[in-house]
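**Q** I'd like to go over a predicted model; first the sequence, then the structure.
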Amino acid sequence: MGRKEFEASIAEGGHRRLARMIGEWEGTFRLWFQPDHVACESPQRGTIRGILDGRFLLHEYRSRFGDDPIEGVAIYGLHLDDNAFESAWVESFATGTSIMFSAGPASADHFNVLGSYGDGQGGPRWDWRTEIEQPSDDELIITMTNISPQGEAAKAVEVRYRRVATGV
């Protein structure tokens, strides 16, 4: 990636679209272990900020699963040379001691990446899709889908954020 390409992406391309997500957010975290049965619903608060001169976004958040606190961190980016979205995600609840790396073709539509994880028992890996949509400047929807080794997809997580108004 050259400086010129990155500056163009910041000015009017994919990095500018990603930068729309920067801000303070609050909303609702929902978790499914089985389709059509919400296992948990709790408030979630997050901060998304640009890092490394806007090359990446850092998303830090807190929620709960029952009485247990959840903390998570994700880095989102647009790899210009590969025209791909990328992320690295860690969380106190879902990822254990692993880092989930995900990638997917960049599109103007929304952030969409695919990673995978092991079952902890040596079986086949499961896929994990993370999608981020921003229907308006003040709304962010993060959907995570669990995909079995047989290809069966089921919504696992949904976070619906509203931008927190900042007082002047």
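**A** Received it, and whenever you're ready, just let me know what you need.
**Q** from here on, contacts and neighbour counts on C-alpha atoms
**A** OK.
**Q** what residues sit buried inside stretch 66-85?
**A** 70-80, 84-85 (16 or more other Cα atoms under 10 Å).
**Q** for this structure, just list every one of the strands.
**A** 23-34, 37-51, 56-65, 68-79, 84-91, 100-105, 111-117, 126-136, 139-147, 153-163 (DSSP state E).
**Q** can you check which of the ones you listed gets nearest to E12?
**A** Closest approach to E12 among the strands of the chain (Cα to Cα): strand 68-79, 13.5 Å.
**Q** tell me what that closest one is packed against?
**A** Strand 68-79 is packed against strand 56-65, strand 84-91, with contacts defined by 3 or more Cα pairs under 8 Å, 6 or more residues apart in numbering; DSSP states H and E.
**Q** for Y161, find the nearest of those strands.
**A** That would be, of the helices and strands packed on strand 68-79 and by Cα to Cα, strand 56-65, which comes in at 11.2 Å.
**Q** my guess is M144 contacts T130. True?
**A** Yes - at 4.5 Å, M144 counts as touching T130 under the criterion of Cα atoms under 8 Å.
**Q** please compare the first structure with the one that follows:
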Amino acid sequence: MAKEKKQEKQMDPQAMMETYQKLATPGEPHKQFASLAGSWTTKTKSWMEPNKPPTESTGSCEQKMLLDGRFLQQECTGDMMGQPFTGIGVIGYDNYTKKYVSTWMDSMGTGIYVMEGTASADGKTITQKGQYDDPTEGHMKLRGVTKIVDNNTEIFEMYGAGKKGKEMKMMEIVYTRKP
């Protein structure tokens, strides 16, 4: 009995290159990121328990575009819970998956947060989900919401659901562009 070989349809190399180039070309979401490049002050509120007042801190962030306008990187410094704090994040929009993808790492731990999600129809609210292994709560589901209020104001909110499964607001950062 002869084995039949399936012939896979080969994509024309020129068509394949055009597809890759189209997917690699920054679009509207990337232009919106570019509008956020610059120097920012931050006011952060952090909640350890839902019914207790938050701790508050201030800091600053430098945001810049990377890789020819494909990604926005932010490098932030300040104080967090009375300790010096440094953090680096990168956000991008994946033209292929049509999702926003971000990473975050900071001096408060050794893990890297990875989140992905979508934006509202006007692109001004980006909601992403991820997960994190917290030393006290165990495996946590995270939800981050970025609101672009205007060219000079951005608000980031982080929510988490731990052992009990109930989501609570963990953090709010108000970014104000420096003059």
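**A** Yep, that arrived. Note that this is a predicted model, so its numbers are computed, not measured.
**Q** possible to save the strands of the first structure as JSON lines with distance to F6 of the first structure?
**A** Below are the strands of the first structure laid out as JSON lines (distance: least, Cα to Cα, whole Å):
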{"stretch": "strand 23-34", "distance to F6 of the first structure": "22"}
{"stretch": "strand 37-51", "distance to F6 of the first structure": "14"}
{"stretch": "strand 56-65", "distance to F6 of the first structure": "12"}
{"stretch": "strand 68-79", "distance to F6 of the first structure": "10"}
{"stretch": "strand 84-91", "distance to F6 of the first structure": "14"}
{"stretch": "strand 100-105", "distance to F6 of the first structure": "17"}
{"stretch": "strand 111-117", "distance to F6 of the first structure": "18"}
{"stretch": "strand 126-136", "distance to F6 of the first structure": "22"}
{"stretch": "strand 139-147", "distance to F6 of the first structure": "24"}
{"stretch": "strand 153-163", "distance to F6 of the first structure": "27"}
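**Q** wait, which of those strands is closest to E5 of the first structure?
**A** strand 68-79 (11.2 Å).
**Q** in the second structure, what range does the closest one match?
**A** With TM-score structural alignment applied, strand 68-79 of the first structure matches the range 83-94 in the second structure.
**Q** so how far does the matching stretch sit from its counterpart in the first structure?
**A** Compared with the first structure after fitting, stretch 83-94 of the second structure has a mean deviation of 0.6 Å; criterion: mean Cα distance after the TM-score superposition for the first structure.
**Q** contacting residues around that stretch?
**A** For stretch 83-94 of the second structure, the external contacting residues (Cα atoms under 8 Å, 6 or more residues apart in numbering) are 29-30, 70-79, 99-108.
**Q** how about T143 of the first structure, nearest residue that isn't a chain neighbour?
**A** Excluding its sequence neighbours, the residue lying closest to T143 of the first structure (Cα to Cα, 6 or more residues apart in numbering) is E158, at 4.5 Å.
**Q** then A74 of the first structure?
**A** W89 (4.3 Å).
**Q** for that neighbour, the count of nearby residues, please.
**A** 18 (other Cα atoms under 10 Å).
**Q** what's the spacing between the aligned partner of it in the second structure and K163 of the second structure?
**A** By TM-score structural alignment, W89 of the first structure lines up with W104 in the second structure. Computed as Cα to Cα, to the nearest Å, the W104 of the second structure to K163 of the second structure distance reads 23 Å.
**Q** now swap in N151 of the second structure and tell me
**A** Applying Cα to Cα, the value for N151 of the second structure to K163 of the second structure is 38 Å.
**Q** and Y96 of the second structure, by the same measure?
**A** From Y96 of the second structure to K163 of the second structure the distance is 34 Å (Cα to Cα).
**Q** what sits against the counterpart of G38 of the second structure in the first structure?
**A** In the first structure, the residue paired with G38 of the second structure according to TM-score structural alignment is G23. Taking Cα under 8 Å, 6+ apart as the criterion, G23 of the first structure is in contact with 47-49, 163-164.
**Q** as JSON lines, those residues with neighbour count and distance to P105 of the first structure would be great.
**A** As requested, those are exported to JSON lines (neighbours: other Cα atoms under 10 Å; distance: Cα to Cα, whole Å):
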{"residue": "T47", "neighbour count": "19", "distance to P105 of the first structure": "25"}
{"residue": "I48", "neighbour count": "21", "distance to P105 of the first structure": "22"}
{"residue": "R49", "neighbour count": "17", "distance to P105 of the first structure": "23"}
{"residue": "R163", "neighbour count": "20", "distance to P105 of the first structure": "27"}
{"residue": "V164", "neighbour count": "16", "distance to P105 of the first structure": "30"}
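**Q** ok, the spatially closest residue to P26 of the second structure that is not a sequence neighbour - how many residues close by?
**A** Closest residue in space to P26 of the second structure, ignoring its immediate chain neighbours: R70 at 5.7 Å, by Cα to Cα, 6+ apart. Counted by other Cα under 10 Å, the residues lying close to R70 of the second structure total 20.
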